[in-house]
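>>> No letters, just coordinates:
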């Protein structure tokens, strides 16, 4: 429902000092948050999220508070571990709006897609196409 929070989980229990956690908004084509060398950085040139983003310093999980329909879209998580491994997860966040007798409610659907960094460009192209088709159908 509008005004609630959604958390996109990294499934990590603890981040090592040299790990890098990078969150991106694929639809906006921007980096939105990063943890690297225990430093948390938020990248927000368009200030869409304002102070609604929270990043867990232990796990790297991203929370969007006060969620709205405009927060719908594809989010990408890239994890570069201190061991030299790299992986990514993609989260498709969809917020549906519905009205029932003057009540405004929203429903949230999150789809998680996992893979390795080498599959990233092919998967992002396919995901962008699917997302474009979904948005076209919704209009």
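Nice, thanks for sending it over. As the structure is a computational prediction, the values presented were derived from the model and not from experiment.
>>> C-alpha from now on. contacts and neighbour counts both.
OK.
>>> For the residue nearest the centre of the chain, give me its contacts.
The residue lying closest to the centre of the chain (C-alpha atoms, centre = their mean) is residue 75, at 3.2 Å. By C-alpha atoms under 8 Å, 6 or more residues apart in numbering, residue 75 lies in contact with 23-27, 90-93.
>>> In addition, the following structure is provided for comparison:
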């Protein structure tokens, strides 16, 4: 099992996908940064397999899909023009994997694993 995990991290590194583990205290805010100065292509943020936010670079439009994922993110998400996602008042049910994807090239940019305690 350990060999599979190591292989996956190595493979993602070769593909340019970076991952980061983040630990957060319940009730705090966390910002997941993709380290872009501006978004030139479209991006989308997923919690597990559910799209929770995206940026349409053509129309310069930011959309939050707080009604998805059983409304767990209602009034708690913020997405800025650099693609960084902030989750306010984080809860235990927000623990899990988050990924940001370039929607134009269909490539993963970054993965985050959040643990809320």
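Sure thing, it's come through. All values derive from a computational prediction rather than experimental measurement.
>>> Overlay them and tell me the TM-score.
Here the TM-score for the pair of chains, by TM-score structural alignment, normalised by the length of structure 2, is 0.68; 89 aligned residues with a C-alpha RMSD of 1.7 Å.
>>> on that earlier part again, now check structure 2 for the residue matching the residue nearest to the centre of structure 1.
In structure 2, residue 75 of structure 1 lines up with residue 98, judged by TM-score structural alignment.
>>> all helices in structure 1, in order from the N-terminus.
Listed in chain order, the helices of structure 1 (DSSP state H) span 120-138.
>>> for it, what spans make up the strands?
For structure 1, the strands defined by DSSP state E cover 6-8, 20-25, 30-36, 39-42, 53-55, 62-64, 73-80, 86-100, 103-116.
>>> Quick check: the counterpart of residue 30 of structure 2 in structure 1 vs residue 20 of structure 1, distance?
Mapped onto structure 1 by TM-score structural alignment, residue 30 of structure 2 lines up with residue 6. Residue 6 of structure 1 sits 22 Å away from residue 20 of structure 1, going by C-alpha to C-alpha, to the nearest Å.
>>> And those two? Which one has more around it.
Neighbours per residue (other C-alpha atoms under 10 Å) separate residue 6 of structure 1 from residue 20, with residue 20 holding more: 20 against 15.
>>> Identify the residues contacting that one.
Residue 20 of structure 1 sits in contact with 34-37, 78-81, where contact means C-alpha under 8 Å, 6+ apart.
>>> picking that back up, my guess is the match of residue 30 of structure 2 contacts residue 64. True?
Yes. Contact criterion C-alpha atoms under 8 Å: residue 6 of structure 1 and residue 64 qualify, at 5.4 Å.
>>> shared neighbours of the two, which are they?
By C-alpha under 8 Å, 6+ apart, no residue touches both residue 6 of structure 1 and residue 64.
>>> Contacts only, for the aligned partner of residue 110 of structure 2 in structure 1.
For residue 110 of structure 2, the aligned position in structure 1 is residue 89, judged by TM-score structural alignment. The neighbours of residue 89 of structure 1, taking C-alpha under 8 Å, 6+ apart as the test, are 10, 76-78, 112-115.
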